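Participant: Got a sequence here, can you model it:
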Amino acid sequence: MTINTRPGLDLVPAYRQGKAASPGASKLSSNESPHQPLDSVVTAVTERLTTIHRYPDIGAAQLRDAIAGKYAVNADNIALGAGSVEVASQLIHAVAGPGDEVVFAWRSFEAYPSLVRIAGAVPVEVPLNQDAAHDLPAMLEAITERTKLIFICNPNNPTGTVVDAQQLDDFVNAVPRDVLVVIDEAYVHFDRSAVRADGLALFAKYPHVAVLHTFSKAYGLAGLRIGYAIAPTEVAQNLNKVAIPFSVTDLAQVAALASLRAEVELAARISEVVQQRERLLQGLLAAGYPAIASQANFVWVPAGEASAELEALLDAGGVVARTFAGEGVRISSGTSQDVDRVLKAVAGQRSEVTA
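Facilitator: Model (predicted):
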């Protein structure tokens, strides 16, 4: 007997986790924080271990209040999930149904097309422009009467490029008010560009904007899975309706609260990651690779067909990166020792790849 399979599921690839690293190698494949958790966060989580036989607060009231205070929004505008990717899934399920369209740049966050198809909606991929950035005019042209949601990943994963603030404002203003624009700011803490768009300012200005944030990257809580959306009240309420009950654990909530209280310490760590990102970028350029200036915690090398060659070179040098076959290699910004290892691996191996 053959078990029935949902139609269209063959178009949905299983999410591919960043490749694991062997002992002693530098794991730069998943854009994780290179730093261990802060002592204050570890203490807060440890002290809560004795209550893990209880369900967490499904509404995460303390954390939502803390986030609301930080961004001067109402707690009713905040919805949480097990990482911003789960909140992205909630947004799709809450807004788009079968046959509806969801627009996003491509290449961008690799989970977008799968999440859209799982919801029964239709992914509309708009190619990046020649600068590996969002082509906003083309995205506007892609909007149809079936469009329900648009993702803007800013900074973009995996290219690290950002959308100019005024251009994004103009774009949001041009999008019909019944289409939700989601500004995915998973990497916003690493953005040092002069043109940085502020998703929260756009949320305050326009009625059809939601913003995604995560505690996985800058806050270093990737293993606890917690992210959130700041969205119009009705949208946030609907996210709670489609969310998996109790998906945000008590330990994750406690760790997030402790992290918000330790932002001064975390800011120093973020600055170190940014510094190493710039070292990584300049070293790759010096080695002849067409690396792209990034505002995230990684650097993208659009190596095309030579991507496998670069991956092999890094593997031989004890570095695990994320390769998108035939397109490029994304290398996370790690510690100074991690970046040293990358630069040593590519030194003297000048690539013939051109941008």
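Participant: hey, let's count contacts and neighbours off CA atoms from now on
Facilitator: OK.
Participant: and residue 181, how far is that from residue 53?
Facilitator: 39 Å (Cα to Cα, to the nearest Å).
Participant: more crowded one of the two?
Facilitator: Each of residue 181 and residue 53 has its neighbours counted (other Cα atoms under 10 Å); residue 181 has more, 25 against 7.
Participant: Please generate a structure for the following sequence too, so the two can be compared:
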Amino acid sequence: MTSLQNRTTAAEVQPRGVLGKLPRYAAGKPPVAVEGLESFKLSSNENPLPPIPAVLEAIADTTAVNRYPDPVANALRAELAEFLDVPMEDIVTGTGSLGALNQILATFAGQNDDGVPDEVVYPWRSFEAYPISVGLSGANSVQIPVKDDGTHDLEAMAAAVNERTKIVLLCTPNNPTGPSLTKTDVEWFIGQVPSDVIVIIDEAYQEFVRDPEVVNGIEMYQKYPNVISLRTFSKAHGLANLRVGYSVSNPELTQYLRVSAVPFGVSSVAEHAAIASLRNFDQVLERVQSLVDERDRVTSGLKELDWYVPEAQGNFVWLNLGENTQEFAALAGEQALSVRAFGNEGIRVSIGEPEANTRFLELCAVYPKRPPFPQNA
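Facilitator: A predicted model of the protein is given here:
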């Protein structure tokens, strides 16, 4: 067979039909170089600060990369168990919280033997990987629009749960809009959901939260058998490149999650780094607090400029710019700032270095098309 025939045959190979129905994940773009200005990337919710020194030392000391890692990351799970004060058996690691989420979806939601797909309910707009992960699992997405102030519409989400619902996703703080869920609201919601429906509390930005009323997923899983807490080392710990996250749930759930968990999903490099970060968590918190201080400076600055900003409890702010979204993103690019534009919905701006945050505020000071204040603000 000639190489041309090979190419013709390969062209006839088609992916699963679901791929054509799914959105494409759009990672935050790097900033464009502008002469005379230092460029800053504010488009990916990355921690702009490097990992703590102990983490860098742990990475440098990891040399056995020719060997497979522990398939279930026992050392990290033991460290997390002590850190969180939970049984080690309740923790399942994954390649970031997204990898851990994919394991949950693969285990509990998909297409059934009768060909009828399960349903997964989640807020929208929220983390843009949700519809991709749900679709690839074989389940159907049920997207419930967030309110004008960026909060979950929990009543509408509860009403959307039916006999086909297998999982409900709660994102707190919600990415990209910013607000968190309170313990009171989440407990009310759990009370509306059948006990055989899994409630995932996605807490990727949990360490940045300063509202004392915000829900704690660990407390919820300890109280409700159908709750799973989802967390990551990518944000507060600054380990985004190493891809290490985890879920925490009761043994009735973890016994199945271990079957779908990707073997060797967390590398030994990532495991050593995560352990070192946990053992020096006071230093991590110092860096997180510096970002929280910057976040508060940015939100206060925006409010002084008469900009409406939803409650920001993560390491980012949301600008509900609607049809002006792309215009603002282009202007930010001219200032050597990359921001994350979502179609004609709005812009998420990650908290970055102080100079970057100041330049962002300076742009907002001269931009005339401010987002409208919602009626319930």
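Participant: Got a TM-score for the pair?
Facilitator: The TM-score (TM-score structural alignment, normalised by the length of structure 1) is 0.97; 354 aligned residues with a Cα RMSD of 1.3 Å.
Participant: check contacts around the residue nearest the centre of structure 1.
Facilitator: Centroid-nearest residue in structure 1: residue 186, 4.0 Å away (criterion: Cα atoms, centre = their mean). Residues in contact with residue 186 of structure 1 (Cα atoms under 8 Å, 6 or more residues apart in numbering) are 84, 153-155, 212-214, 217.
Participant: what lines up against residue 361 of structure 2 once you look at structure 1?
Facilitator: Using TM-score structural alignment, the partner of residue 361 of structure 2 in structure 1 is residue 343.
Participant: Check residue 72 of structure 2 too.
Facilitator: Residue pairing (TM-score structural alignment): residue 72 of structure 2 is matched to residue 59 of structure 1.
Participant: Near that match, how many other residues are there?
Facilitator: Using other Cα under 10 Å, residue 59 of structure 1 has 15 other residues around it.
Participant: Which strand or helix spans residue 275 of structure 1?
Facilitator: Assigned by DSSP states H and E, residue 275 of structure 1 falls within helix 263-286.
Participant: What are the buried residues along that helix?
Facilitator: 266, 269-270, 272-286 (16 or more other Cα atoms under 10 Å).
Participant: what's the answer for stretch 68-77 of structure 1, then?
Facilitator: Here stretch 68-77 of structure 1 shows 68, 73-77 as buried, counting by 16+ other Cα under 10 Å.
Participant: first to last residue in that stretch, what's the distance?
Facilitator: End-to-end span of stretch 68-77 of structure 1 (Cα to Cα): 8 Å.
Participant: what does stretch 102-122 of structure 2 give?
Facilitator: Criterion Cα to Cα; first-to-last residue distance in stretch 102-122 of structure 2 is 15 Å.
Participant: what does stretch 110-117 of structure 2 give?
Facilitator: In terms of Cα to Cα, the two terminal residues of stretch 110-117 of structure 2 are separated by 6 Å.
Participant: Tell me if the match of residue 361 of structure 2 really is in a helix.
Facilitator: Yes. Judged by DSSP: H, G, I helix; E, B strand; the rest coil, residue 343 of structure 1 forms part of a helix.
Participant: Pretty sure it sits against residue 280.
Facilitator: Yes. If you go by Cα atoms under 8 Å, residue 343 of structure 1 and residue 280 touch, sitting 7.2 Å apart.
Participant: can you pull the contacts of the match of residue 72 of structure 2?
Facilitator: Contacts here follow Cα under 8 Å, 6+ apart; on that basis residue 59 of structure 1 touches nothing.
Participant: what about the alignment partner in structure 2 of the residue nearest to the centre of structure 1, distance to residue 132 of structure 2?
Facilitator: Aligned counterpart of residue 186 of structure 1 in structure 2: residue 204 (TM-score structural alignment). Look at residue 204 of structure 2 and residue 132 of structure 2: by Cα to Cα, they are 18 Å apart.
Participant: re the thing from before, how many residues are close by the match of residue 361 of structure 2?
Facilitator: 21.
Participant: Excluding sequence neighbours, find me the nearest residue to it.
Facilitator: Nearest residue to residue 343 of structure 1, sequence neighbours excluded (Cα to Cα, 6 or more residues apart in numbering): residue 283, at 5.9 Å.
Participant: and what of residue 56 of structure 2?
Facilitator: residue 273 (7.4 Å).
Participant: Which of the helices or strands spans that neighbour?
Facilitator: Using DSSP H and E, residue 273 of structure 2 maps to helix 268-279.
Participant: Could you list the buried residues of that helix?
Facilitator: In terms of neighbour count (16+ other Cα under 10 Å), helix 268-279 of structure 2 has its buried residues at 268-278.
Participant: just stretch 358-374 of structure 2 next, same as before
Facilitator: By neighbour count with 16+ other Cα under 10 Å, stretch 358-374 of structure 2 contains the buried residues 358-361, 364-365, 370-371.
Participant: how about the aligned residue in structure 1 for residue 344 of structure 2, what does it touch?
Facilitator: In structure 1, residue 344 of structure 2 lines up with residue 326, judged by TM-score structural alignment. Residue 326 of structure 1 makes contacts with 303-308, as judged by Cα under 8 Å, 6+ apart.
Participant: The same query, at a cut-off of 10 Å, please.
Facilitator: 302-308 (Cα atoms under 10 Å, 6 or more residues apart in numbering).
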